[in-house]
Each structure stands twice: as structure tokens, then as C-alpha cells.
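# A predicted structure for the sequence below; I have some questions about it.
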Amino acid sequence: MGRLRGGICIKEFDMERYAELRNQYSRFFYRGFEVEKTPTELKITYHFEIEGLAEFAPCWTFPRPEGGGEPDEKLIFSLGLVELISYWKIACPPQVVVEAGELDEDQIRWWKHLYFNGLGEFFYVNNIKEADPENFMEIRCAGREDSAGTAAAWEKNVPARSISQGVLVPIGGGKDSVVTLDLLRRAGLPAYGYIINPRGATVNTAGAAGLGEGRVMSVRRTLDPNMLELNRRGYLNGHTPFSALVAFSSLIAARLLNLSYVALSNESSANESTVAGSTVNHQYSKSFEFEQDFHDYVLRYLPGNAYYFSLLRPLSEFQIAKYFAGLKQYHPIFRSCNAGSKTDSWCGHCPKCLFVYLILSPFLSREAVRDIFGRDMLEDETLKGTLDQLTGVVEEKPFECVGSRDEVNTAIVLTIGRLEQEHRPLPALLAYYKGLNLYETYQKAGDHYSAYCDTRNLLPDFLMDLVRKYCVETA
């Protein structure tokens, strides 16, 4: 039997399994990659191997627009360094041998930092307590390049960056990328959509934003079936830093489209740890720490590629929801539910659904929110445990992309206040919440999110002014 953490079952034997697998399968190889080009496609196949267990050949397929640029081998090699972590985690071999390209000592430290923090949830949920930042992995590289002078070369060869040519926006189908697209529209900047493995919500979002066929790059990422089979057979599995894949792959997409800017939709709320008092963060690769690290890495090792930043970094989920509430054309089509992703629906029962329901509730009528989800989640008393996770009654938030504990509490208190002003009865979850000590605390604190602005960001100045104008209230 296992026990639950963050709604996820933790198997008691996983730490022993971790040690056993590392002993049995001690080396992971990044053998190389193949690039196949046709007039219309760029296909990249990576080759990985867990020695003595299995070989893997995942693929990425990008469209090649006519007259587009070409990504260089270092960028393609780098995407493989992110992709490999999904396969390494099957047995967590202590040694990773990189044969596909060159890394210097600083790069090795950078990648180990990303892997360890990006796998924080994986280690935590699988009860792998013995993993530490130094010894969980040794990266060996057949050839190590000398990076001396690389940064200086960047300064001399930086291309002309014209944001007026357009901005690439990764579209996930949720409210955040919608807000980014709408803000860029207000700024008069052409947006280009970037979609990995298109589904209903991502395609519909691009359509609602007015992005025609030539303004959307849809790519296919194909997992190797050997990994899926090993997962089925009980080898180690869990969360990996998917947003790091978005980061590196979006630079390839931007190069193919001849664009010099990539605008993510990650907010400041992503910086909060999932487990209180720890560094375990489901959203690590959406955090500002990763954004800054990625920016510095590209500057030093991948010069000439697009400038990567998150347009929503100064904002909280609360402010994003407030802005999104006014974009009613997107309300019927946006989706953020992982459980319902295959059917392009809201399941109406998971932590992500409840979070989005709560964060929109101060800004939309009860009927409008109910219509989005197809049911009144606030009347579902089986979700009390999930509510406790989202508000901080328990130390672990759900392992989902959800906002901070403080802003969830703020949203709930404001919703209660509005319903009481309207002399409407409180639904079951809000009546339950009003009986908690949290209610009095956050009622006294009031709304301090509408005027919130995180200055730790990489926004160009004029876009910072845009975000302040439309999303940050002033006294």
C-alpha cells in the first residue's frame, strides 16, 4: 500500500527500487541525434540508451516555413539534453555519458541544477530521499569545449532584434497564454502561436486570437514506446520539467520563423514551492529562477537565438484571472484540466479545475463560472480536501500548475463578500471555508493582489509599461 501526497499515491518501496535500479543500470547514454530535412519539415530523432535495459528514439517534427531560418546543431543538441531526462528517470543511472556534443564544466553544473530542481517533485513523490544535488548524477562528456570568449562573441555578433516583426507565443490552451496574446494585440505586435502536439483548446485559442495558418507553428513531439512500456512494467515514473522543453524547442521554432522574441505566459505565482518550507516546486521550470538561468545560458552558449521572457512574470494568477474574466470570447474554449485533456474538457473534480474555478469566481457571476465548467464545483463537498491543499490548511499544494496559497485565499474571501452583499446563500465549500481561521485572517488582509507587481522580470521596458497599464491597479 502507498500513502497520498498532494493527491498522488507514494509507493513505500520506491526508494529501495531507486537504489536497486541505479545499481543494476549504472549508465545512461546520449548517443546522438539525426536531423532530416524536407522542403516542408524538420525532423529530429534523438538516440538515448540505458545500458543493459533499452534504447530510445523520441522525435520532434517542426514545419519549415518557406524562407525560414535554420537552427544550428548546438540548439538541437540542447533540446536533446532536456528530452533525455524523461528517459533517464526510468532507472536513474548514476552516470550520464554525453556523446552527442560538447559541454564544459559550467554547462555540466547548469544542467545538473536544472535536472535536480526540475525533478524535485519526482524525487519527493517517489520517496527518494537519498538523491542530493551533487551525487544523484555524474555527467561525463566525451569532448569538453572551452567556453572562454563565448559571451564576448555574443556581444559582437548579436543580431538586430526587431520586436515589431512579431513575437512567438507558446499556447497551452489555458487562460495565461490567452492574456499574453491579448496584451500583445493591445501593443500592436504580431503574435505567432507555438503549439506542441495540438489539441482542441490550443487550436481554438489560436483561432479565437485571429492567428491564421501562417501564424501558427504546430510541432509534434513523439515519445518512444519503450519508455511507455517500461513505465507500465513498474519502472520509475513521474514529473519532469516540461517547460524547459518548451523553452529550448521554442528557440528552434523562433529560428525557423525568423523571430527574435519568445513571450512565455508564466506568472510570479509559479515561484512558490508546492511543498511549504521546501524547494520542491511542480512549476520549477516556470519559475523566474529558471527563466533567468535559461536567459543567461542562451546568452553564453547559444548566441544569436531569440530573446526569451515571460510577459506575465510581473503578475499574480489573481491579476491574470481578473483580466481574463473580460475576454469572454475565450471562456467557452479555454482548457487547463490535465485529466480532461484527451477529451478537451474540464473534468470538474480535480485540483486544477477547482483552482481555476476559485480564481475566476471573484470576477464572474456564479452562473458564468458554472457554465464554463458545466457544474457547480463549489457545491461539491468531496472537494474539501482539495480546498485545504489550495489554501494552505495542509502543507502540500496539489502537484498542479496552480496559484499561490495567499491569492487563492484572497479570491475566496472576495467571492464570499460579494455573495453576501448580494444576499445569496454561500455554496457548501465557501460555507466550510468561512468556518476556518483563514477566513478572518484574509478578510482583514484585503485585496493586495490587484496592485501587485513583481519587478524581477525580463520584460522589455515598453512591455512592462503595457502590463502595468492594463493589469496593475494604482491607488
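Right, received. Where do you want to start?
# contacts, neighbours, all on C-alpha from now
Will do.
# I would like the residues contacting stretch 399-419, please.
By C-alpha atoms under 8 Å, 6 or more residues apart in numbering, the list of residues contacting stretch 399-419 from outside reads 6-7, 121, 269-270, 272, 274, 282-283, 316-318, 351-352, 355-356, 358-362, 390-392, 425-426, 430, 438-439, 442-443, 446-447, 449.
# now do 6 Å
Contacts of stretch 399-419 from elsewhere in the structure, counted by C-alpha atoms under 6 Å, 6 or more residues apart in numbering, are G6, S269, H282, E317, I359, P362, L390, T391, G392.
# Mind listing what's buried along stretch 427-434?
Within stretch 427-434, the residues that count as buried by 16 or more other C-alpha atoms under 10 Å are P427, A428, L429, L430, Y433, K434.
# Which members of those residues occur in helices, if any?
The helices, defined by DSSP state H, take in A428, L429, L430, Y433, K434 from these.
# Could you identify the most distant pair in the residues you listed?
Spanning the widest gap among these are A428 and K434, at 10.0 Å by C-alpha to C-alpha.
# Please tell me how far F399 sits from D380.
21 Å (C-alpha to C-alpha, to the nearest Å).
# Ok, G174 next?
Using C-alpha to C-alpha, G174 is found at 23 Å from D380.
# Please, where are all the helices along the stretch 351-475 of the chain?
Shown for the stretch 351-475 of the chain, the helices assigned by DSSP state H, counting those that start in this stretch span residues 351-360, 366-373, 384-391, 405-421, 428-434, 437-445, 461-471.
# and these as a markdown table, adding distance to L114?
A markdown table is the format used below for the helices of the stretch 351-475 of the chain (distance: least, C-alpha to C-alpha, whole Å):
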| stretch | distance to L114 |
| --- | --- |
| helix 351-360 | 25 |
| helix 366-373 | 35 |
| helix 384-391 | 26 |
| helix 405-421 | 25 |
| helix 428-434 | 37 |
| helix 437-445 | 35 |
| helix 461-471 | 27 |
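# Use this one as the comparison:
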Amino acid sequence: MASFDDASVDGDTLGGAFAALELVPDTLTYTRCTIAQDADKTWRVAYAYSFCGGPEAWMKVTLPPRDAMNDECRRVLAHAGLVLLCWPWMATPCRKIVCKATALTADQRQFWADFYREAFAEFALHNNLDEDACDIEVEAELAEDAEPVAAQHQGDVRVLCGLGGGKDSLVAWLLSTRQPRVSTVDWLYVDDGGDEYENSKRLQGVVRTAGGAAYLAKHDFSNLTESTYRTPCGHPWAALCAFDGVGVAALLGYDGFVVGHERSAAEGNGVFFGGREVNHQFDKSLAWEAALRSYLGRLSSVSYVSPLQPLWDLQVAGVFCLEVSLRPFYSLFRSCNDSGDCDAWCGACAKCAFVFCALSAFRDDASRIFHGVDLYGEPDMIPFFEELVGSEKAMDCVGTARETALALALARRRRKVIGVALAAFTDGNVRHAHLLIERGAAASAPAWWDSNVLESLDSVKALAALHAQIEEERSKGTYVNRLCAALPTEPVDPSGWTRRSDGQ
């Protein structure tokens, strides 16, 4: 496995014996991973990559201070470089990947071959690459198979929650705080450059409101060669956050890393490449998380916890909107990827359209986060709503077509004035209401995590009551377009809304 050379002048070098560059055609090599500590005890990790034996390109990440770094953390960080490899690959797509930074077992090589097939599919589709472009050969020194790392949980449990800024991470945080054995719930924000957390009122507001400490994993991609391809898309951010999260948790002595990935992520986008359906969110799916959990379990004792997997995205939105303790976060959450500002909604993309649908299914004031603009009444939003209910799912983190149809119907049920979109895509009938109470398979969870906490939430009971009400109306044939009782809400700060004017 990875080797550690504490005497290296460059810091702590992983896999130094395998770091020599070789001129290999059409090959991207992960040459080495170095770890060094600054005077303030902050950790700096650098990942080196070489295309066809050429000069090394570096990506770096800065991690929180700690006196020492244990071997569990070092192993996870070394393997994280195989996720980061996706960034330079999209500048120089090739059929072979060589890992010299750490040895891999046969199962681990297969894990990465499967991972790259999924991770590169969206990029290959949009850039018209050959259909076998994602069939990547992974080469590495053969490592011996390892048993899962045993976890020692005595007494209270400490967890880190991934801070994404959206509703999912907040619901995952809520479930963490309700766990009987969990004593500490803190935050980890994975920054892709530009001091996002330090410059964000919203993210800091979430942490201040929730409580707990906030730690940062700050990436630096500035040394990468700019891609010559027109669409360098589909970067596996959730996978990177998983490795960063487990690595930082191991560094700081936490027992678990908690994420907010829901069931909808497992559904693909309805388009195919090389005979396989493309899934923009594959690295949030239950199946991939199961493989990831097995992989990480042989590197670290930290548990990777994904408690929202049984829920549809719309159910998560229902919990977020209806749970009293989450009301203060309504003006703080953001999950738009197109605004260019993690404090803002663009109000002109598929993600904004879906979030508006999901919120307006349960609240009367969804327009307040968009400066009072009712997106259902905006003609230029019609194509996004049409896409959301269509057969091809948007290449974004959105729910399924059935969820969108249900959200639109629930929103129409609440309103006196329905707007263009609701008139176009609903007929007054509430279909797919079972999605409000349906449960999918749960992700594997550690013994200290109580999955029954989810069912004890008042918001989950409210969703069940709403479903029962809809079914009663359907059985009587008496659909009533009535306003539900308005929920007490916290004041919403609309300053984070900016409509894009670039026409995209």
C-alpha cells in the first residue's frame, strides 16, 4: 500500500518508490502524493499528475491543523488522488491510468475502472468522444487484500456533517443532532477555491445558527492545464467530498462523516453513452455509495453515513419545509450551481426551477427567496419546468419527473392564482402522491446510528397526513383546490437572489 517517508525534504511522500516518470503514450499517471505540515500545524496535501511522462501538474488541498496525522488519514488522502485525477483527465482524455502514488488491490483497480466509466460519461457525451472512451484501464502495483479497519466506539460518538448549503445537508444535520449516541455534530466545507466559506454570509450563517465548529478542506486547482474541450463537465464532486470528509474525520478524531444524498440521485438522465445511461449524480446513488463504503472501510474506521437514501428529493424538501426546528434556515440555504455565487440563486436554471417546485409544494412563500418573483409566472422558466417533467432529466442535482409532477400538483392545490407553468403542466389532479410516504432501501449504517429517528420527525408525520388527505379526496372524487394552512415562517432575506442576464 502507500509508503510514508517522513524524512522527505518535500514533506511526507506517499508512494515515493513509484514516483519516477515514464514516457507512456496516451497515459495519465498519478505520480505521487506529498503531505507537509506548516508551522501553524495546518496540513498541506499535494497531488502530482503527468500526461505521457511530461511535466507534473499539481493539485493541492489544505486541511485543518492537528498535531499529528494518523495512518488512516494518510491512506484516505492517498486514494483521494484517484478522484482528483478526473480533473486533469478532462483536459487530456486517455484510455489508460497509472497509479504510482499508492498500490491497489485487484478489487480496488476494478472499483476505479467502474468509477471512471460513470464519472467520465457526461463529459464524453457532451464532447462527442468515442463510445469506448470511458473504458479505462487502471494499472498500479498490486497490493495485498486488507480486512476492514475495526472501529472502536466506546461512549459518545462525534460526527462531521458535510456543509453543502442546501436543504439536504441541513436535514442530514438535523437527524445527526437527534441521535441518542451522538454527542458532537460539527461541519466540514469542501472549498474548490476562492475562499468560498470565508466570503459567504449564508454558509457562515448556517453554522452560526446550527452551532458546532466548521472545518475547511480548501482545494487549489489553479495549476491545472485548461481543458481544450468545450464542455469540461461532470466532475464527481460528491465522491471528492466523501474522501475529503472521511480523511478529515480521521485526522480530527471523529467517528463518522454524514452526507445528505437522497434516493432521486440514483435515477439517470435518460440519455445514453456507450450503451449505458448517463447519471449526473451517480456518486450520490445508493449502489455507488455501497461500493464506496466497502472501499473506505479498508482504509479507515470512520463511518460514511448517508441517512437520506430512503427518501425522494421531494420528501427531503417536505421535511425541510415542515420541520419547525429547520425554519430558521429557510433564508440561509442555497443550492444553485449557476449563479457563480454560493450566496445567490440565479433564478434561471433547472436547479432553481426544481427547488422552487419542491418548496412551493409545502410553503406559500417560495417566491420570497427569489426577490418576490413567482417563477411559475415567468415565461422564460417554462423550458426548465418542461425539462423537469420530461423523459430526459436535467444534468443537475434535481429530482425525478414524477416528483416534479407531484410538486407542481401540490403547489396548484395550495394556490388561488396558479401561473403559466402550473396551468401548462398540471390539470388539478394529484398524481404520484405515494411518493410522499414511500421508502426506498436504506444505506448501511453503523451500530450507533438509529434509523428510527427519521420516522419520529413531526414533518414526516405531516407528509403522511397530507398523503392520507389526498387519498381521501381521491376516493370521494372531491378534489378541492384549497389553500393549506400557512405555516409560521421566519423572515426571509431575499438579498441572495440575482437573475442571470447572460441568456443562458
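That came through fine. Predicted model only: the values in this text are computed from it and were never measured.
# And the TM-score between them?
Scored by TM-score structural alignment, normalised by the length of the first structure, the superposition of the two chains gives a TM-score of 0.83; 421 aligned residues with a C-alpha RMSD of 2.3 Å.
# circling back: closest to G2 of the first structure out of the helices of the stretch 351-475 of the first structure?
Closest to G2 of the first structure of these is helix 384-391 (C-alpha to C-alpha; 18.1 Å).
# and that closest one, how far from the second structure on average?
Compared with the second structure after the fit, helix 384-391 of the first structure shows a mean deviation of 1.1 Å (mean C-alpha distance after the TM-score superposition for the first structure).
# list the buried ones in that helix?
Neighbour-count burial for helix 384-391 of the first structure, counted by 16+ other C-alpha under 10 Å, picks out K384, T386, L387, D388, Q389, L390, T391.
# With stretch 5-22 of the first structure instead?
Quick answer for stretch 5-22 of the first structure (16+ other C-alpha under 10 Å): R5, G6, G7, I10, D14, M15, R17, Y18, A19, L21, R22.
# from those, which two are the most distant?
Largest separation among the buried residues of stretch 5-22 of the first structure by C-alpha to C-alpha: G7 and R22, giving 27.3 Å.
# Need the buried residues of helix 384-391 of the first structure in TSV (columns: distance to A160 of the first structure).
Output for those, formatted as TSV (distance: C-alpha to C-alpha, whole Å):
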residue	distance to A160 of the first structure
K384	53
T386	49
L387	49
D388	50
Q389	47
L390	45
T391	46
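# F399 and D380 of the first structure: who's more crowded?
Using other C-alpha atoms under 10 Å as the criterion, F399 of the first structure and D380 rank with F399 on top: 22 against 14.
# which stretches of the stretch 101-250 of the second structure form strands?
Remark: strands of the stretch 101-250 of the second structure, listed N- to C-terminal, are 137-142, 157-162, 182-191, 214-220; assignment by DSSP state E, counting those that start in this stretch.
# Tell me which of the ones you listed sits most buried.
Most buried of the strands of the stretch 101-250 of the second structure by mean neighbour count (mean count of other C-alpha atoms under 10 Å) is strand 157-162; its value is a mean of 24.
# got a list of what the residue nearest the centre of the second structure touches?
Note on the second structure: the residue nearest the mean C-alpha position is A238, at 4.0 Å, using C-alpha atoms, centre = their mean. Counting by C-alpha under 6 Å, 6+ apart, A238 of the second structure touches D283.
# which residue in the first structure lines up with it?
Using TM-score structural alignment as the criterion, the counterpart of A238 of the second structure in the first structure is S243.
# how close does the alignment partner in the first structure of F384 of the second structure get to R232 of the first structure?
In the first structure, F384 of the second structure lines up with T386, judged by TM-score structural alignment. Distance of T386 of the first structure to R232 of the first structure, given as C-alpha to C-alpha: 28 Å.
# same thing with G446 of the first structure?
Distance of G446 of the first structure to R232 of the first structure, given as C-alpha to C-alpha: 48 Å.
# Equivalent analysis for I90 of the first structure, please.
Remark: distance between I90 of the first structure and R232 of the first structure (C-alpha to C-alpha) = 11 Å.
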